[in-house]
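Visitor: here's my sequence, what's the structure:
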Amino acid sequence: MRSANFSVLVSIACLHICPVEANDGSSFPDRLNTFGFNLLQKLETREHRNLLISPASIEIALGMAYAGASGKTAEAMSRALGFDHSSRAAALKELAGLGASLENPGPGVTLKVANAAWIDDSVHLNQRFSADITETFKTKLESIRFNDPGTILRINDWVSSATEGKINRLLQDPPSPPIFLANAVYFHASWKSAFPKQSTKEQPFYPHDGSNLKVKMMRQRSRFRYAKGQEYAVVTLPYVDDGFAMYCFLPDKGVDPLVEELKKSSWSDLSRTLRPTEGSVALPKFKFEYGAALKKGLTELGLGIAFDAHHAEFTRMVDGPPSLYISDVLHKTFLEVDEEGSTAAAVTGIQMKATAIMRPNEEFDLVFDRPFVVAIADEKSGTILFLGIIEEPKG
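Guide: Got it, this is the predicted structure:
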């Protein structure tokens, strides 16, 4: 677990995971965000390093797999991912709405979402599944031979193109037949108010182990949306399009209790506590990549049956044999934050294998000089696009 003294956070997560019900009155973005924080917590307990996931990318990729699931597998995926499980059509409608909400951002923001499916030419794709993923996710379908040495190059080339070269390779080894699903998200935006470069100075940063790390600390004084909770402070840094912002949470007692506290609130409720307040923000410049296999974390969140070669049901994905299951979910991300703005990218690959209350604030001064969390959010829908923990900011 993390040090109780030196931690900073920007996000929401939880230690004890319960199935997310889709009919509890919460919005789909709030349910998606809860899933993201839950998964972040599962990954965060295992490692003390910079961590970044894209809940939106993971949900969309798994949503494509869900479109081909049936029986108890579909039920488990719906519950764990926070889909409306009153019907498959309702869940796919929510996912289509998510995709639509991320289209056509305002001037100054680049946001690209791409989906693809590579299908071995030895299997017959179910027509309903094909229609669902092309209509709901605008998925590019490509028939290939998985035993062709060029297959891995084609998939990695797609990844690089979809992320503007920020993630050049998802696969190290050739994928296994018969189906590989992928989602990619690319985001780039300038701050509404840039950090003056002349104000960036070298300053110490204190990781969880108490060591001293020299970082390039940016500083800006302005009027920010800000709130002070019982155990943390939060400030948002808006991009040039007010529809997007980065949330930065600075905990008083460490990341773990902050994550537990934030998990109890919906993102929309939390956002409403913020008030325009004059203050100063010191934030380190940083750039890093992150990668993880998500099978274990997703299994702990209730998706275990989808990874079970003997019990998974993906009968809506292909006609006839073979029976399919998810062998793993691969996730890679990239995040760069500097004086001018932010660039972020994510890709999620799914290998299908055959089986067999806060008050108005006084002026503040936030210095992010210890581990913290960042979240880049779509302010219109309340959807978190990228969610991460910064342990050692390095430019």
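
Visitor: hey, let's count contacts and neighbours off CA atoms from now on
Guide: Noted.

Visitor: the stretch 251-395 of the chain: strands as residue ranges?
Guide: Per DSSP state E, counting those that start in this stretch, the stretch 251-395 of the chain carries strands over the ranges 275-284, 286-293, 324-337, 341-354, 364-367, 372-378, 383-390.

Visitor: possible to save the ones you listed as TSV with mean neighbour count?
Guide: Converted to TSV, the strands of the stretch 251-395 of the chain look like this (neighbours: other Cα atoms under 10 Å):
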stretch	mean neighbour count
strand 275-284	20
strand 286-293	17
strand 324-337	22
strand 341-354	24
strand 364-367	16
strand 372-378	24
strand 383-390	26
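
Visitor: which of the ones you listed sits closest to residue 222?
Guide: Minimum separation from residue 222 across the strands of the stretch 251-395 of the chain (Cα to Cα) falls at strand 275-284, 5.8 Å.

Visitor: okay, the angle between that closest one and strand 324-337?
Guide: 90 degrees (axes from the mean of the first three to the mean of the last three Cα atoms, to 10 degrees).

Visitor: pull the longest helix from this structure.
Guide: helix 28-44 (DSSP state H).

Visitor: can you put the strands of the stretch 251-395 of the chain in a markdown table and add distance to residue 249?
Guide: A markdown table is the format used below for those (distance: least, Cα to Cα, whole Å):
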| stretch | distance to residue 249 |
| --- | --- |
| strand 275-284 | 11 |
| strand 286-293 | 16 |
| strand 324-337 | 15 |
| strand 341-354 | 17 |
| strand 364-367 | 10 |
| strand 372-378 | 6 |
| strand 383-390 | 10 |
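
Visitor: any idea how far residue 327 is from residue 295?
Guide: 8 Å (Cα to Cα, to the nearest Å).

Visitor: what residue is smack in the middle of this protein?
Guide: residue 54 (1.4 Å; Cα atoms, centre = their mean).

Visitor: mind listing what that residue touches?
Guide: For residue 54, the contacting residues are 36, 333, 346, 384-387, by Cα atoms under 8 Å, 6 or more residues apart in numbering.

Visitor: again, only using 10 Å
Guide: Neighbouring residues of residue 54 by Cα atoms under 10 Å, 6 or more residues apart in numbering: 33, 36, 40, 184-185, 331-334, 344-348, 375-376, 384-388.

Visitor: same question for residue 224.
Guide: 235-238, 274-281, 364.

Visitor: what's the most distant pair in those?
Guide: 238 and 364 (17.2 Å).

Visitor: okay, now residue 117: neighbour count?
Guide: Using other Cα atoms under 10 Å, residue 117 has 23 other residues around it.

Visitor: now show me the structure for the sequence below, then we'll compare the two:
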Amino acid sequence: MIARKLTGILWIVVIFYPMLTMCQSRGETGVRGPLVYNKLKEVIKTQNRQRSQYQYQSQSQPHLPPPPPFIQQQNSQHEVPSPYVAPHIPFPLPPPPPNSEHNFQNDQIHQNSNLDSRYEERPPQSTGVSDGFSTRPPRPTKRPITTHRPPVLLDTRFDDRGSSAVRKTLLFDAQISEAMETFALTLLQYFSVQLSTTNFMISPFSIYHLLVLIAEGSSGSTYQELNSKLNLIDLSRTRDFQQYLNLALEQNTADVVLEKFAMLVTDQNRPIKPDYEKLIEKVYDAVVEPVNFSEVDVTTKKINAFVSNLTHGLITETVIREDLFKAQLLLLSGLYFQGKWMNVFNQSFTKTEPFYDSNGNQLGFVNMMFQRGPIAYAAVAELGCHILELPYATTTNTNEATGGIGLSMIIALPRKGLDLIEAINKIYQVGMNKIYKELYTSKVEYEDDEVEVHLPRFEINTSLDVKHTLEAFGITEIFDQSRADLSNINPQYFVSSMIHKTKISVDEKGTTAAAVTTSIFANKATPPKFHANKPFLFFIVDKATRLILFSGQYVKPELY
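Guide: Next up, the predicted model:
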């Protein structure tokens, strides 16, 4: 049961916890050596090399970059147990020939298609993508556009050091954000293959955050494995960034609520090491709660009440009695979000419409919301997708150099014939910075133009054991009773399972319906249309830190 009805148009909650159980006692092994912090010059070079723009190659000499970790891990010695074996996908897929009939830039509206025939073709001067969508004609840039990726800008409220030290911190934080983005997109690849016909949402930030907590308690080869997969670089600097995030990601206004939490439920008869407890409380703002695991019913109720309170009653059952039978330590990482759109949907315009697959075959019906206004929109040929940004209302000051600071939902709608797995692979190759850049350019060049947005109203509940996915990713030792070295927590512990629970609801609410009126239908040239009536990807991002807080896909139509 949901304790109360929220007034925000979108609310999200995610719970993620690994279950640690006792293994045979053994001594501490391995010593974590300090990692040398890269010189500023090396950091800049690394950043310039990362996320280089994905270029289409000629048909005669197709260029296939090396596959992402998703495919490389399929042939490793740690195979994903059935039914989690992901089918082989030829990542990355060859790009279409520049002059072929499938060239994204030259896609035309197919009048005989049940998906595209309803849309009016744009005037001849329009040269953009028209895969069932009207597009903008090119126009001169109104003001200079930055062509490089600006560094992640930290909120000056938290900068109390000299300018030189701040500059180094900014660059390093950008490097950590880059590592977290790669991790987030890789996870999305895995889950999109495993759950190709299912609506789902994950919080890569919460998963990453909890793995960092485990890394803090690990030693030896277990730590080295986590370090290489999470790209922790320098753990002391990672701690600095986490402390910044403790402040930067906390928002509680009338329009936006974003709350991050972490909790360790320990067995009072088998305490964890005091140094580890102090570290996670001070640096990661975690709550340590000792309980008696032998009192299963009492402990279950206590944990569920704690999480229900932190998630404002949205998730009332985090664990069940059976989860605690073998558990000796429970780690929880959660993220709660409630936000109102900056540009709201008028509920009176919502109507039932058909929803199609990527090839134009009808799958069912959805309640389609509608709004029209000056919204950032771009058709990105390198991605084969139409990209839309729906910002959330916020009181945070914006900064145009970074495209604005705040929380936004970014929706990627693949062109006809391109499935979501292919689209995710393209985003992985190009990087989110390409999306941020295109959206920012759209804001500058077309700041007064309106876009028609059609988006399904939807709700997604997801509960996953991510253990098998992380094993396929190459994180294996923490799950192996004979190899796990969590000696900085307790040398007898290993991770037996990791449960990831999320919930998201998207609707029109958030402000009064009068904010959008019928006057939007003025006699103007037909505006671009973004019609999400086929499978799409979505991301909830914090633009100040460039972090992907949530990501998911919508492929199965439901009337919500």
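
Visitor: now the TM-score, please.
Guide: Taking TM-score structural alignment, normalised by the length of structure 1 as the basis, the two superposed chains have a TM-score of 0.84; 356 aligned residues with a Cα RMSD of 2.4 Å.

Visitor: alignment lookup: the residue nearest to the centre of structure 1 to structure 2.
Guide: Residue 54 of structure 1 maps onto residue 203 in structure 2 when the alignment is built from TM-score structural alignment.

Visitor: now the longest strand along structure 1 on structure 2. Mean distance?
Guide: Counting by DSSP state E, the longest strand found in structure 1 is strand 213-228. Once fitted to structure 2, strand 213-228 of structure 1 is off its aligned match by 1.0 Å on average (mean Cα distance after the TM-score superposition for structure 1).

Visitor: for that strand, grab the matching residue range in structure 2.
Guide: By TM-score structural alignment, strand 213-228 of structure 1 lines up with residues 364-379 in structure 2.

Visitor: now the matching stretch: how far from the chain's centre is it?
Guide: 20 Å (Cα atoms, centre = their mean, to the nearest Å).

Visitor: now residue 538 of structure 2: how far from residue 355 of structure 2?
Guide: 17 Å.

Visitor: likewise residue 363 of structure 2?
Guide: Distance from residue 363 of structure 2 to residue 355 of structure 2, by Cα to Cα: 6 Å.

Visitor: map residue 424 of structure 2 onto structure 1.
Guide: Per TM-score structural alignment, residue 424 of structure 2 is aligned with residue 259.

Visitor: residues near that match, how many?
Guide: 25.

Visitor: pretty sure it is touching residue 15, no?
Guide: Yes - between residue 259 of structure 1 and residue 15 there is a contact under Cα atoms under 10 Å: 8.2 Å.

Visitor: shared neighbours of these two, anything?
Guide: 37-38, 40-41.

Visitor: pick the one among those residues closest to residue 227 of structure 1.
Guide: residue 37 (20.1 Å).

Visitor: and the closest one, how far from residue 152 of structure 1?
Guide: On the measure of Cα to Cα, residue 37 of structure 1 and residue 152 of structure 1 end up 31 Å apart.

Visitor: of the two, which one has the most company?
Guide: Using other Cα under 10 Å as the criterion, residue 37 of structure 1 and residue 152 rank with residue 37 on top: 26 against 19.

Visitor: once you drop chain neighbours, what's closest to the corresponding residue of structure 2 for the more buried one?
Guide: By TM-score structural alignment, residue 37 of structure 1 lines up with residue 185 in structure 2. For residue 185 of structure 2, ignoring the flanking residues on the chain, the nearest one in space by Cα to Cα, 6 or more residues apart in numbering is residue 428 at 6.1 Å.

Visitor: check the burial of that neighbour by counting its neighbours.
Guide: 23.

Visitor: next one: residue 435 of structure 2
Guide: Residue 435 of structure 2, neighbours per other Cα under 10 Å, totals 21.

Visitor: in space, what's closest to it - neighbours in sequence excluded?
Guide: Residue 435 of structure 2's closest residue in space is residue 387 (Cα to Cα, 6+ apart), at 7.4 Å.

Visitor: check residue 376 of structure 1 too.
Guide: Counting by Cα to Cα, 6+ apart, the residue nearest residue 376 of structure 1 is residue 246, at 4.4 Å.

Visitor: repeat for residue 275 of structure 1
Guide: Nearest non-adjacent residue to residue 275 of structure 1 (Cα to Cα, 6+ apart): residue 225, at 4.9 Å.

Visitor: contact partners for the aligned residue in structure 1 for residue 478 of structure 2?
Guide: Aligning on TM-score structural alignment places residue 478 of structure 2 opposite residue 306 in structure 1. By Cα under 10 Å, 6+ apart, the contact list for residue 306 of structure 1 reads 65-66, 69, 72-74, 76-77, 295, 298-299, 312-314, 324-328, 352.

Visitor: from residue 287 of structure 2, how far out is the residue nearest to residue 372 of structure 2 when sequence neighbours are not counted?
Guide: Distances taken as Cα to Cα, 6+ apart put residue 452 closest to residue 372 of structure 2, at 4.4 Å, once the chain neighbours are dropped. Distance, residue 452 of structure 2 to residue 287 of structure 2, using Cα to Cα: 45 Å.

Visitor: what do you get for residue 387 of structure 2?
Guide: Counting by Cα to Cα, the gap from residue 387 of structure 2 to residue 287 of structure 2 is 39 Å.

Visitor: ok, the two, which is more surrounded?
Guide: Taking other Cα under 10 Å, residue 387 of structure 2 and residue 287 do not tie; residue 387 has more neighbours (24 against 17).

Visitor: make sure the more buried one is actually in contact with residue 427.
Guide: No - with contacts defined as Cα under 10 Å, residue 387 of structure 2 does not count as touching residue 427, sitting 11.3 Å away.

Visitor: joint contacts of these two?
Guide: What both residue 387 of structure 2 and residue 427 touch, as defined by Cα under 10 Å, 6+ apart, is the set 412, 435.

Visitor: which residues in the stretch 101-250 of structure 1 form helices?
Guide: 127-137, 151-162 (DSSP state H, counting those that start in this stretch).

Visitor: the last one vs structure 2, mean deviation?
Guide: Going back to what we said before, that points to helix 151-162 of structure 1. Averaged out, helix 151-162 of structure 1 is 1.5 Å away (mean Cα distance after the TM-score superposition for structure 1).

Visitor: so where is that helix in structure 2?
Guide: Counting by TM-score structural alignment, helix 151-162 of structure 1 corresponds to 299-310 in structure 2.

Visitor: the match of residue 478 of structure 2 and residue 314 of structure 1: what is the separation?
Guide: In terms of Cα to Cα, residue 306 of structure 1 sits 8 Å off from residue 314 of structure 1.
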